[in-house]
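> My questions concern the predicted model and sequence given below.
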Amino acid sequence: MEDSEPAGLMDAVTEFGRHLRGERDVSPHTLRAYQGDLRDLCGYAARVGVTTPDGLDVGLLRAWLAHQHASGRSRATLARRTAAVRAFTAHLYRRGILPRDPGPLLGTPKRHRDLPVVLAQDEAARLLDRMDATGPVGLRDRAVLEVLYGTGVRVGELCGLDIDDVDMGRGTVRVMGKGGRERTVPVGGPAAEAVRDWLRAGRPELATGRSGPALFLGARGGRLHPTSARRIVHARIAEVGEVPDLGPHGLRHSAATHLLEGGADLRSVQEILGHASLQSTQIYTHVSPERLRQVHRQAHPRGTE
């Protein structure tokens, strides 16, 4: 398909999806989102009489985005759809299907980013210290929450871990992140201890022939699924009580916030979290004004009270 020109706009979207999956190695979530956005563009274009990719121009794209805005789409959705169409038109231009790329002429709506809900440090300690960690399921759940909070990994990254990805001697875990980017993340003492207990006394009880090398297992012995991991986090928080209800991503937010509160620099936190852009990490600088005041008092020549 790469050598032939797509006959219609939807054909071009399908071919672009194959390109993203095979050559760009984007995440399944991003692929689904982009293809959904571009299908919506195809529907709008068809209603105004454009059914082939060479009919895309900046006027049509701006009209489509204006229609999205009028329909009440959020700024985050508009920003993603703008990114999707820019990637699409750049691909068409590279292939010679478009004589010029209209994508760079599109403005990018600024995304409004709500501050993430995070645990206070004492709440995180209360959650992890009060958890019932008896039996194989209890040992697994304790290890899951300790690793999520102790490393700041995404829930999909956690579920993708194999036993060999954990290096107890070095106190690190090898993580395969978004876009196939691999990184090594430090693992603190409590998380490493929880993983050792799970591997010694928990995992052998749940393991079956279908377990393979997976570090964390579901109740039937297969690799733990992200949906199950989310359910585990919510259930364990509910059992402990007195702690705000949040999911695995909330533990990731908490880990990043507490790292910065403890004095970690933004670049190090970016590396630990696996953010491709420092901009994604900067949201955490807004979470702890007390930490910023402390730094100001310590570093500024007239910052003392």
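Structure's in. What do you need? Numbering: from 1, shown residues only.
> all contacts plus neighbour counts: C-alpha atoms, from now on.
Noted.
> can you give me the helices in the stretch 101-250 of the chain?
Here the stretch 101-250 of the chain has its helices, by DSSP state H, counting those that start in this stretch, at 121-130, 135-151, 155-159, 189-197, 203-206, 226-240, 248-261.
> Just send those helices back as TSV, with distance to residue 284 and mean neighbour count too.
TSV is the format used below for the helices of the stretch 101-250 of the chain (distance: least, Cα to Cα, whole Å; neighbours: other Cα atoms under 10 Å):
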stretch	distance to residue 284	mean neighbour count
helix 121-130	15	15
helix 135-151	15	23
helix 155-159	19	20
helix 189-197	23	19
helix 203-206	35	18
helix 226-240	22	17
helix 248-261	6	23
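> nearest to residue 181, of the ones you listed?
helix 155-159 (11.1 Å; Cα to Cα).
> contacting residues for the most centrally placed residue in the chain?
The centre of the chain sits closest to residue 154, judged by Cα atoms, centre = their mean, with a distance of 5.9 Å. Contacts for residue 154 (Cα atoms under 8 Å, 6 or more residues apart in numbering) come out as 148, 248-249, 252.
> got it, and residue 245?
Going by Cα under 8 Å, 6+ apart, residue 245 touches 234, 237-238.
> could you dump these to JSON lines with distance to residue 198?
What follows is the contacts of residue 245, written out as JSON lines (distance: Cα to Cα, whole Å):
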{"residue": "234", "distance to residue 198": "20"}
{"residue": "237", "distance to residue 198": "19"}
{"residue": "238", "distance to residue 198": "22"}
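> Tell me how many other residues surround the residue lying closest to residue 253 once chain neighbours are set aside.
Leaving aside its chain neighbours, residue 253 sits nearest to residue 118 (6.0 Å; criterion: Cα to Cα, 6 or more residues apart in numbering). When counting by other Cα atoms under 10 Å, one arrives at 22 neighbours for residue 118.
> With residue 160 instead?
There are 20 residues near residue 160, going by other Cα under 10 Å.
> Next: the one 3 residues further on.
Applying the criterion other Cα under 10 Å, we find 14 residues in the vicinity of residue 163.
> swap in the one 3 residues further on?
With neighbours defined by other Cα under 10 Å, the count for residue 166 comes to 21.
> Please tell me how far it sits from residue 157.
Residue 166 sits at a distance of 13 Å from residue 157 (criterion: Cα to Cα, to the nearest Å).
> The helices of the stretch 101-250 of the chain into TSV, with extra columns for distance to residue 213?
Below are the helices of the stretch 101-250 of the chain laid out as TSV (distance: least, Cα to Cα, whole Å):
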stretch	distance to residue 213
helix 121-130	26
helix 135-151	15
helix 155-159	11
helix 189-197	14
helix 203-206	11
helix 226-240	17
helix 248-261	22
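> Next up, a structure to set beside the first:
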Amino acid sequence: MNQLAPLPSPASSPALPALIAAADDDTRRRFLEFFAVTIRNPHTRRAYARAAGDFLAWCEARGVASLAGVQPLHVAAWVEALGRELAAPSVKQQLAGVRHLFDWLVTGHIVPVNPAGSVRGPAHSQRRGKTPVLAPDEARRLLDSIDVTTHAGLRDRALIGLMVYSFARIGAALSMRVEDVFVQNRRLWVRLHEKGGKRHEMPCHHNLEHYLVEYIDGCGLREDRKGPLFRTIARGTKRLSDTPLPQANAFAMVRRRAAAAEIGTAIGNHSFRATGITTYLKNGGTLETAATMANHSSTRTTQLYDRRPDDVTLDEVERVLI
């Protein structure tokens, strides 16, 4: 009981990068601990694991025999190669994952120095977000087009409405439980569990309140307070299961609903957050309040979602009267 179970042998650990699988137990344990101990956000963990695996596979393919053989030149060459295929933010995220991993290996006395510590990522400055945004009438058309005579329709309208009216991230929305929809001061509120363990509570817009109440009551969720709020549809039943709705399924649903509503914009889950923020600002809301509602620590982040300047640009383009 006082000893850790032995790590699986390299042959039984196909998920480990080859350079890690071929190393000793201490190295393999320290590598696994990096993802299990230091990273709580599942999306960050997945992204960093993919970056580490890709980098170590890249090194192995170029003759690096062990972790100790990884040099800054290898990291720099890998970053250059990534820059020819990926956007700068993606390259910077992958480099950050590798840098943090080697920091952890250094403090665990697995390698003497961090080969990624001195490698600079690509320059990047962003003043405008890239997330596609819907016009208010498009968002309304999308919500109104959903058939709410089915459990799937009630769920989808409630999920999309939650992201539009509360500026919720898809991850926070899908992690909600039924008890995270509650009454306070005679008004329905939602509780969102955001990145970094932050708990964010918001009163519901009257449309969102209608969507959530119809969904919860129509699908019989009110008594299952500890259960997930948004769920998959049980196979062959057209009724909700007990399984939380995965993010990939939500994305596929959004694309399917947009196509059915004849919306040409290639929207995704995050589009509704940006749509809600932009619409709020267009109707006289302040940037500071929008940042609070979106649970942003800085208004600079909120500005990335503000697409009001797009309207000015379109008007100016039409001045070219040729």
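Alright, I've got the coordinates. Just so it is clear, the structure is predicted and the values come from calculations on it, not from any experiment.
> Got a TM-score for the pair?
Overlay of the two chains. TM-score (TM-score structural alignment, normalised by the length of the first structure): 0.76; 282 aligned residues with a Cα RMSD of 3.5 Å.
> Of the contacts of residue 245 of the first structure, just say which sits nearest to residue 135 of the first structure.
For the contacts of residue 245 of the first structure, the nearest to residue 135 of the first structure is residue 237 (18.1 Å; Cα to Cα).
> doesn't residue 128 make contact with that closest one?
No. The pair residue 237 of the first structure / residue 128 is not scored as a contact, 9.2 Å apart, by Cα atoms under 8 Å.
> quick one: contacts for the closest residue to residue 278 of the first structure other than its chain neighbours?
Once flanking residues are discounted, residue 278 of the first structure sits nearest to residue 270: 6.2 Å by Cα to Cα, 6+ apart. Neighbouring residues of residue 270 of the first structure by Cα under 8 Å, 6+ apart: 276-278, 281.
> same thing but at 10 Å, please
256, 276-282 (Cα atoms under 10 Å, 6 or more residues apart in numbering).
> Report the set of residues contacting both of residue 237 and residue 128 of the first structure.
Residues touching both residue 237 of the first structure and residue 128 (Cα under 10 Å, 6+ apart) are residue 145.
> what sits against residue 219 of the first structure?
Contacts of residue 219 of the first structure (Cα under 10 Å, 6+ apart): 136-137, 205-207, 228.
> What does it correspond to in the second structure?
Correspondence of residue 219 of the first structure to the second structure, assessed by TM-score structural alignment: residue 233.
> number of nearby residues for the closest residue to its match other than its chain neighbours?
Spatial nearest neighbour of residue 233 of the second structure, chain neighbours left out: residue 240 (4.4 Å); criterion: Cα to Cα, 6+ apart. When neighbours are counted by other Cα under 10 Å, residue 240 of the second structure registers 21.
> ditto for residue 84 of the second structure
Counted with other Cα under 10 Å, residue 84 of the second structure comes out at 10.
> cool, and residue 119 of the first structure?
Neighbours of residue 119 of the first structure (other Cα under 10 Å): 21.
> Quick one: map it onto the second structure.
With TM-score structural alignment as the criterion, residue 119 of the first structure pairs with residue 134.
> Give me the distance between the residue nearest to that match when sequence neighbours are not counted and residue 149 of the second structure.
Once flanking residues are discounted, residue 134 of the second structure sits nearest to residue 275: 5.6 Å by Cα to Cα, 6+ apart. Taking Cα to Cα as the measure, residue 275 of the second structure falls 26 Å from residue 149 of the second structure.
> swap in residue 18 of the second structure?
For residue 18 of the second structure relative to residue 149 of the second structure (Cα to Cα), the value is 52 Å.
> Comparing those two, which residue is more hemmed in?
Taking other Cα under 10 Å, residue 18 of the second structure and residue 149 do not tie; residue 18 has more neighbours (17 against 9).
> Wait, residue 42 of the second structure touches residue 35, no?
Yes. Between residue 42 of the second structure and residue 35 there is a contact under Cα atoms under 10 Å: 9.5 Å.
> When these two are compared, which one has more neighbours?
residue 35 (18 against 12).
> The more buried one maps to what in the first structure?
Residue 35 of the second structure maps onto residue 20 in the first structure, by TM-score structural alignment.
> Skip the chain neighbours and tell me the closest residue to its match.
residue 26 (6.1 Å).
> got it, and residue 250 of the first structure?
residue 118 (5.8 Å).
> List the contacts of the one you found.
Taking Cα under 10 Å, 6+ apart as the test, what residue 118 of the first structure contacts is 124, 244-246, 249-258, 287.
> In the second structure, where's the longest strand?
What stands out as the longest strand in the second structure, according to DSSP state E, is strand 187-193.
> quick one, that strand and helix 206-218 angle?
On the basis of axes from the mean of the first three to the mean of the last three Cα atoms, to 10 degrees, strand 187-193 of the second structure is oriented at 80 degrees to helix 206-218.
> ok so, going back, preserved in the second structure, out of the contacts of residue 219 of the first structure?
Contacts conserved in the second structure for these, using both residues aligned by TM-score structural alignment, their matches' Cα atoms under 10 Å: 136-137.
> What is the helix or strand harbouring residue 311 of the second structure packed up against?
Element membership for residue 311 of the second structure (DSSP states H and E) is helix 308-317. Counting contacts by 3 or more Cα pairs under 10 Å, 6 or more residues apart in numbering; DSSP states H and E, helix 308-317 of the second structure packs against helix 271-282.
> Would you check the span in the first structure matched by the helix it packs on?
With TM-score structural alignment as the criterion, helix 271-282 of the second structure aligns to 250-261.
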